[in-house]
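A.B. asks: What follows is a predicted structure for the sequence shown.
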Amino acid sequence: MTTIAAPDTARKATASSATTTYLLPVVLRNFVRNRETGLVTVAIVIGLLSGLLVATISHLSEIAHSLLFDIPYDARLSATGVISWQRTLLIPTLGGLVLAIIGVIAAGRLKGQQLADAIEANALYGGRVSFRGSILISVQTLLSNGFGGSVGLEAGYTQICSAFGSHIGQRLAARRNDMRLLVACGAAGAISAAFSAPLAGAFYAFEVVLGAYTSAGLVPVIASAVGSWLVTRHLSHQSFLMVPGFPSPVSVEMIGQTVLIGVICAFASIIVMLAVAFSERCFQRLSLFNGFLRPIVGGALLGSLALLTPTVLGAGHGAMQILLVSNPTWLLLTTTIVFKMLASAISLGSGFRGGLFFASLLLGALTGQLYSIVLSGPFPDLALQPGTAAIAALAAFGTGVLGAPFSMVCLALEITGDFSVTVGAVVASSVCALIVRELFGYSFATWRFHLRGEVIRGPQDVGWVRQLSATSLMRSDFENALSTTPVAEAQKMFSPAQVRQIVLRDPNGTYAGVVTSADLHSIATDDNLPLSTIARQQDEFLLPGASIRDIMAAFERSEADVLAVVDRADHRAAIGTVSEAHVLRTYGEELERRNQEVFFR
């Protein structure tokens, strides 16, 4: 017997689906829905709000570092070597305990809610992000970083900024495509503010959150990114990174070496993503107290690593800057890279909230600098200048982990302001992107979706496809008859001009197949043969939650024009019929509508 299984329909996109969303005045809603300037205005508001949120979270993180680790407020945690060993060991462990307690409390209060990030929300839920869930994730990210976890704040930035974009879109009753665009505007503002790089923020939104660049989305995303950058520039007067030395000129030798850097970073980024997955599997074995001990053990391990080098604490901004300007040895760079990989894998695997955004930039910069130092020994005249190699590797490593080559290239350009350095970043990023796609096939975000069982390869909107289920496509006004009904009697009951197929049921109500009108009236007999003798698809049927892909596969396998929909696999009571022609027509219409939404408003 062949059945089509229903997907997990219990997962909910947001908490707002269960509560009433209070809409803004209709005049404002119509202005945003009907005028592109209205959407741009909302995008600017989201950008300004994103800049304020990023600056606030960043300052709170610095305050936490100052209080918990007893360091000056303006000092970078990963660049401070005067922290006592007691704080170095105990503060991350205490952070794990706090996160474990919050996780237990939140598990009861947010039970049943889907805590989707911007990528998953845009791919599956039409841009609807849980607001309460996003606040929880942002608070957990802030606490993870504040207690010294080897995670960046960028995941928290994008989560809360995207949530505000989604929340505003829901208040405006925005269209599905506009909702996705407003979520991307929030993400663009977050990354723009985090790195003082509006171009990188905008292309991050296109590549990672929207999945496509469109002319209709260009102005809102750019407006949000620039607005956010202006806010943080006035609230926080610090540059993301200063690259020392003079860049290597563009030449054949430079291009060849950046290709090699791209290859190295591709394999290194794959190792990092696999290490995080391996760490998660290891910590999942700590099932004692329902996983309560995982972040505590992770914090203790992180503190132990920090006793060897404080560069593993926090995101690593200070460590990156100091190592770029201090002319470190190859041994120091190698150990820092290995320890940072271990610390990031332990932090994320044990339950600390955050992402690999900044860790990938740090690891890339250090990898490029290590390449330059190692090569300058035997070939001092050939080796790339350390700053040039660091920026090329930074962009390449970030591309491998994030899957966003254009945003990484823009980040390299905005960091340096030098075209020759950006050429190296372009080459290294392109090579890295090609190798990672060929050998691994995932970015870090989509890799984690894969580990969870979600078949998402990017932020492209596939949620509408999942909404086309057998329930939404079936007709409930179908003709039915008992399988024991004689053929001659059925010929009198069902006219070939009015009935195309008949769904049969057994005397106990169970589905028993389909009889087409052509088959029924092609038989010339006065015998009392039952309809079951000419029935088709007795073991072919659909369940209510079957997706359109499953339905099309069933039609191809059964070679039928119509399939019955039953209530449950164990009960098999027919509740409707689905025709192949209707499925194809509906899918074509929906696909055309989505294409229109992408390029036009």
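C.D. replies: Received it, and whenever you're ready, just let me know what you need.
A.B. asks: From now on I want contacts and neighbour counts done on CA atoms only, so please keep to that.
C.D. replies: Noted.
A.B. asks: For Leu260, list the residues it contacts.
C.D. replies: When contacts are counted by Cα atoms under 8 Å, 6 or more residues apart in numbering, Leu260 touches Ala428.
A.B. asks: My reading is that it is in a helix; is that accurate?
C.D. replies: Yes: using DSSP: H, G, I helix; E, B strand; the rest coil, the secondary structure at Leu260 is a helix.
A.B. asks: got another, please set it beside the one above:
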Amino acid sequence: MFKEPLSRAMHVARWVALAFLIGVLSGLLSAAFIEALNWATDTREGNNWLVFTLPLAGLLVGCSYHYLGRGLERGSNLIIDQIHSRSEWIPLRLTPLIFGASVVSHVAGGSTGREGAALQLAAGVTDPISKRLGLNPADRSLMLIAAIAGGFGSVFGVPVAGAVFALEVQRVGRVRYEALVPAFVASFVGDAVVRGLGVSHTHYPVMPKVAWSVSMAWKVALFGVIGGLIAMLFVHLTHFIKDTLKKYVAWYPARPVIGGVLLTILILSFGWRDYSGLSIPLALEAMNGSVAGQWGSKLLLTSITIGSGFVGGEFIPLFVIGALAGASYAHTIGANVVVFAIIGSITVLAGATNTPLACTIIGIELFGGQGLTFFALACAAAYATSGHTGIYHAQPVSAHKSGIAN
């Protein structure tokens, strides 16, 4: 009578324990990573000459991956691929490799992020544990999903969205509910570890209260479509740069060197220093009413940075691009700049990552629940119009966005 319930309870307890471990490791790594990137940002902003080291930084990053981590340059796509194909183990060396290469990219001034790197930091310590425990392929997949949740939730300070992102990002059109418990445990524990260590996250303004109306709904939906197209532009430009360099530059380390040269020229020629690194202050300025930021500049620099082989991730840059695009859109149509900058920050993300549910929840956790309706509408519109290929090209398509089952 009690055998089956007891067996289920033991199964859940096992996953809670494993996810707790992943959460602790993810939180420790994210805390160290946040502090390292804060140092990198302060160092770069205090030493303007570091922009001239971008080609050298590119050489260091390129050589590191070429000689120490060949195949690991796939980054977060490697994790998603292994959730499904399970064809190779993710080595422990991925963790120090992505940590060091990301810091180098930020110090020199590459326009890159941190969430993608955090996922890899967590996966790099999680997969060796799965290998040591001799977990079967299905359980190994759940461990990697928990690693994504722990890394994302802890580095961004959004535990609910971190869990949902992990369940949603691994496949377009399907959510992995069997990973619900480990994903939520890992994300919440990881976030608690970061906060417990006293590492602070960026504080964002609260979404202003806006009355629902047909007119406002149309404006938000239209921007959602625009956000999806911006996401598509970013993805295609980044892939174009990556494919072009791969075609014409055989030696991998030379690609980020070329990217570093291009970035240095653009940053110095147009005075785009503020668009280096994470550029979170640009997003905050837009969320406080500024329309001075240029989303196209951040998009171009980020596409060159990621496309040429620098590492760190695209998530925060896309967050900034969306905020700047939202501010520009609001200024153009005479709407509230603050409202659309906030909505924009998650809209472009939803389109680029194919995770509208997670991005809607990010909006709630960062800006407050009063914007829920608008967040959901914009993210849904961006998701529907951004195409099936996002920044994570390893995502299998389970259901077409048109509603046709795959």
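C.D. replies: Great, that's in hand. What you are looking at is a predicted structure, and each value in this text was computed from that prediction instead of being measured.
A.B. asks: how much space is there between the one residue sitting closest to the centre of structure 2 and Leu349 of structure 2?
C.D. replies: Relative to the mean C-alpha position of structure 2, the nearest C-alpha, by Cα atoms, centre = their mean, is the one of Phe315, at 3.1 Å. From Phe315 of structure 2 across to Leu349 of structure 2, the span is 7 Å (Cα to Cα, to the nearest Å).
A.B. asks: Next up, the contacts around Ile255 of structure 1.
C.D. replies: Contacts here follow Cα under 8 Å, 6+ apart; on that basis Ile255 of structure 1 touches 424, 427.
A.B. asks: let's go with 7 Å and repeat that
C.D. replies: When contacts are counted by Cα atoms under 7 Å, 6 or more residues apart in numbering, Ile255 of structure 1 is found next to Gly424.
A.B. asks: Mind telling me what it corresponds to in structure 2?
C.D. replies: Across the two structures, Ile255 of structure 1 finds its equivalent in Ala217 of structure 2, going by TM-score structural alignment.
A.B. asks: now Gly165 of structure 1
C.D. replies: If you follow Gly165 of structure 1 across to structure 2 using TM-score structural alignment, you land on Thr126.
A.B. asks: and its match, how many residues sit next to it?
C.D. replies: Thr126 of structure 2 is surrounded by 27 other residues when neighbours are defined as other Cα atoms under 10 Å.
A.B. asks: a helix runs through it, doesn't it?
C.D. replies: Yes: secondary structure assignment (three-state DSSP) places Thr126 of structure 2 inside a helix.
A.B. asks: ok, it to Ile79 of structure 2 distance?
C.D. replies: Distance check for Thr126 of structure 2 against Ile79 of structure 2: by Cα to Cα, it reads 11 Å.
A.B. asks: One more: Arg70 of structure 2?
C.D. replies: The span separating Arg70 of structure 2 from Ile79 of structure 2 equals 15 Å under the rule Cα to Cα.
A.B. asks: neighbour-wise, which of the two wins?
C.D. replies: Remark: of Arg70 of structure 2 and Ile79, Ile79 carries more neighbours, 28 against 13, as counted by other Cα under 10 Å.
A.B. asks: distance of the more buried one from Trp295 of structure 2?
C.D. replies: Using Cα to Cα, one obtains 29 Å as the distance from Ile79 of structure 2 to Trp295 of structure 2.
A.B. asks: residue contacts, the counterpart of Ser154 of structure 2 in structure 1?
C.D. replies: When structure 1 is aligned by TM-score structural alignment, Ser154 of structure 2 is paired with Ala193. Neighbour list for Ala193 of structure 1: 51, 54, 228-229, 232 [criterion: Cα under 7 Å, 6+ apart].
A.B. asks: hmm, which of those are common to structure 2?
C.D. replies: When the contacts of Ala193 of structure 1 are mapped onto structure 2 and scored by both residues aligned by TM-score structural alignment, their matches' Cα atoms under 7 Å, the shared contacts come out as 51, 54, 228-229, 232.
A.B. asks: Okay, strands next: where are they in structure 2?
C.D. replies: Taking DSSP state E to define them, one finds no strands in structure 2.
A.B. asks: what's the single longest helix in it?
C.D. replies: The helix that spans the most residues within structure 2, counting by DSSP state H, is helix 3-46.
A.B. asks: What residue in structure 1 is paired with Ala117 of structure 2?
C.D. replies: Counting by TM-score structural alignment, which is the criterion used here, Ala117 of structure 2 corresponds to Gly156 in structure 1.
A.B. asks: contacting residues for the nearest residue to its match once chain neighbours are set aside?
C.D. replies: Once flanking residues are discounted, Gly156 of structure 1 sits nearest to Ser138: 4.3 Å by Cα to Cα, 6 or more residues apart in numbering. Applying Cα under 7 Å, 6+ apart, one finds that Ser138 of structure 1 lies in contact with 156, 159-160.
A.B. asks: Quick one: residues contacting Ile230 of structure 2.
C.D. replies: Contacts were defined as Cα under 7 Å, 6+ apart; by that measure Ile230 of structure 2 touches Val348.
A.B. asks: Map it onto structure 1.
C.D. replies: Taking TM-score structural alignment as the alignment basis, one finds that Ile230 of structure 2 is matched in structure 1 by Ala268.
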